[in-house]
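K.L.:
what follows is a protein structure lacking sequence information:
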């Protein structure tokens, strides 16, 4: 066991505070990672404040982890000391179900994946995330960060990147396809960059035009305000794919009207409140509504390699650990462009 410093929420809705946690000894197939940077995801706030379900406390959030390998177990073949690596939303799964064997570990049906934090490991112990100095992870749930990506801008890709890349790939975003991204926040800004890099024609749908200049610089071809009713009239029947990154309930019907025949609206933001869908609004042109959850380990590596090749990284604001609580409030106020990343040397 190794004692490391971390920032944890001692109870639901309580401010995060500096503490220490125990990391397991490095096992045969484990790697010990010195965490350099950890992104702040909106889901960290949902979970630290019991927004989705009752959490396990004390809770150390963080599943956007970038660092350097400092020790490997005797059976490790994939990584060596000094390698630049990342850890995303999960650190294990059953490895035996059909989904795990298909590289869809995020949809593990053998008890579900072991989440990087606010979860329970196979040893029965709670998992602690990336707001900490070190983490021990099985080599099969670690990914390599290519040299073309700086660790700080790569960290958010371990959640925001794969969360948007996976549905864009699955629904074949690319040349000749029209993609709309709803919301230009932590998820949405990466989604715009990725959809543009994949060759799609990209439109941002945001509440206002306040971030229009940013959206166009990030790769959007068009930018519309959803607060303007004319937007839904002008864009009716336009999109092959709508990627909804907003974690608040929406009135879905107007958005469904923007889909072409056989178009899909895919939701990657997860509101705390139930949402209502009126089926009649989907019937007209064989439209569909779906969702997508992160991606498997192989697809996450594919995403990182793609980002390195195309120069895609998150737009970040680097903060010290003592600024985490203020950062949470700023995320809730949409006062970040576009992802907070913790310099874990400050923990």
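P.N.:
Done, it's in. Only a predicted model underlies this, so the values are computations on that prediction, with no experimental measurement involved.

K.L.:
please count neighbours and contacts with C-alpha atoms only from this point.
P.N.:
Fine.

K.L.:
ranges for the helices of the chain?
P.N.:
With DSSP state H as the criterion, the chain has helices at 42-48, 98-101, 151-154, 160-170, 186-197, 212-218, 229-234, 252-256, 280-283, 297-310, 324-332.

K.L.:
what's the most buried one of the ones you listed?
P.N.:
helix 186-197 (a mean of 28; mean count of other Cα atoms under 10 Å).

K.L.:
what packs against that one?
P.N.:
Secondary-structure packing of helix 186-197 (3 or more Cα pairs under 8 Å, 6 or more residues apart in numbering; DSSP states H and E): helix 160-170, strand 178-182, strand 201-206, helix 212-218.

K.L.:
for residue 85, which of the helices of the chain is the nearest?
P.N.:
Among those, the nearest to residue 85 by Cα to Cα is helix 151-154 (8.6 Å).

K.L.:
in addition, the following structure is provided for comparison:
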């Protein structure tokens, strides 16, 4: 049989952008007014809304399912460096956009993964930190999506003294049911690494009884609060209350974080004035554990015979209000029941309740 003529063979033509399958639709790019909203919430770094909109538009066209060659073209042909990619992706990945026609998390995830693959450490850390927010039923599935990112993260742990990486690894160990002692080691390494990068500076003395009038400082690394908070909880479980107190003090009195005030309050006797101050500070910041503890503490305060009658009545009324705040119905109902029981006792003591 005669071989077919070369002139009759189909000749492959160069692959054009039109031949490639893009991963995202044009409708998945937020309009400029949403980018302006992101900017107003300080979600774009140094980028303007117009920069971010243009980056997302170019990325939608460039990102294909064919190969990874398009990644290098982002900066070479379009002047989109990993920083620009990261801060364009961040609000898409982390925010629920109001009135968005389609979910935007997928595009944000893809952009962050691309920036991570280009060696941008903040993108790697952002994606790994997102694992901490996953519910148990989706944790392993989402972790599978981040296999390549986690490989880069583990390399970061081995090769760099990065306090955020150490902190995240400790938190992930706790999330995944790992060793608390191993997690504690990572938290300790994070603190040491941060001190090497930026030695501690003196923090103005704070008045423990009036935290709202005291100055706080910025975190020395992104996840410093989580580091000291989890470290303190582990130390407390080990019976090292003094060291735990020191960690919680950093979270509350230096970083001014609600979770720290709650943990400090739980270490104080129930009748300590600072305890109520700390719980009130945390409750006003939206910490629902503080709301529950504050409600029960105020209900107990109503039985303090040394207080004026008007203060005791006010305490039981405030206890009722704080007991109703928790959005978790099971938690709320339990606290409300305890407060109502104390209210009944209070009314009986005052002679307001007939047997």
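P.N.:
Okay, I see it. Predicted model only: the values in this text are computed from it and were never measured.

K.L.:
please state their TM-score.
P.N.:
Overlay of the two chains. TM-score (TM-score structural alignment, normalised by the length of structure 1): 0.26; 158 aligned residues with a Cα RMSD of 6.9 Å.

K.L.:
turn the helices and strands packed on helix 186-197 of structure 1 into CSV, columns for distance to residue 43 of structure 1.
P.N.:
Compiled in CSV, those are given as follows (distance: least, Cα to Cα, whole Å):
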stretch, distance to residue 43 of structure 1
helix 160-170, 10
strand 178-182, 17
strand 201-206, 20
helix 212-218, 23
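
K.L.:
closest to residue 2 of structure 1 out of those?
P.N.:
Nearest of these (Cα to Cα): helix 160-170, 29.5 Å.

K.L.:
which strands and helices sit next to the closest one?
P.N.:
When contacts are defined as 3+ Cα pairs under 8 Å, 6+ apart, helix 160-170 of structure 1 packs onto helix 186-197, helix 297-310.

K.L.:
show me what contacts the nearest residue to residue 241 of structure 2 once chain neighbours are set aside?
P.N.:
In space, and not counting its chain neighbours, residue 241 of structure 2 is closest to residue 235: 6.8 Å by Cα to Cα, 6 or more residues apart in numbering. Going by Cα atoms under 8 Å, 6 or more residues apart in numbering, residue 235 of structure 2 touches 241, 243, 244.

K.L.:
ok, the residue nearest to residue 263 of structure 1 when sequence neighbours are not counted to residue 178 of structure 1 distance?
P.N.:
Of all residues not flanking residue 263 of structure 1 in the chain, residue 240 sits nearest, at 4.5 Å (Cα to Cα, 6+ apart). Residue 240 of structure 1 sits 5 Å away from residue 178 of structure 1, taking Cα to Cα, to the nearest Å as the criterion.

K.L.:
state the helix or strand in which the residue nearest to residue 241 of structure 2 lies.
P.N.:
If you go by DSSP states H and E, residue 235 of structure 2 is part of helix 224-237.

K.L.:
tell me which helix or strand comes right after that helix.
P.N.:
Once helix 224-237 of structure 2 ends, the next helix or strand along the chain (criterion: DSSP H and E) is helix 241-249.

K.L.:
show me what that next one is packed up against.
P.N.:
Short answer (3+ Cα pairs under 8 Å, 6+ apart): helix 241-249 of structure 2 packs on helix 224-237, helix 258-266.

K.L.:
now the angle from the last one to helix 224-237?
P.N.:
This means helix 258-266 of structure 2. Helix 258-266 of structure 2 runs at 30 degrees relative to helix 224-237, counting by axes from the mean of the first three to the mean of the last three Cα atoms, to 10 degrees.

K.L.:
for helix 258-266 of structure 2, packing partners?
P.N.:
Short answer (3+ Cα pairs under 8 Å, 6+ apart): helix 258-266 of structure 2 packs on helix 241-249, helix 273-284.

K.L.:
need the winner for burial among the ones you listed.
P.N.:
helix 273-284 (a mean of 22).

K.L.:
coming back round to it: got JSON lines for the helices and strands packed on helix 160-170 of structure 1, with distance to residue 87 of structure 1 too?
P.N.:
JSON lines is the format used below for those (distance: least, Cα to Cα, whole Å):
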{"stretch": "helix 186-197", "distance to residue 87 of structure 1": "17"}
{"stretch": "helix 297-310", "distance to residue 87 of structure 1": "10"}
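
K.L.:
I appreciate the help and will end here.
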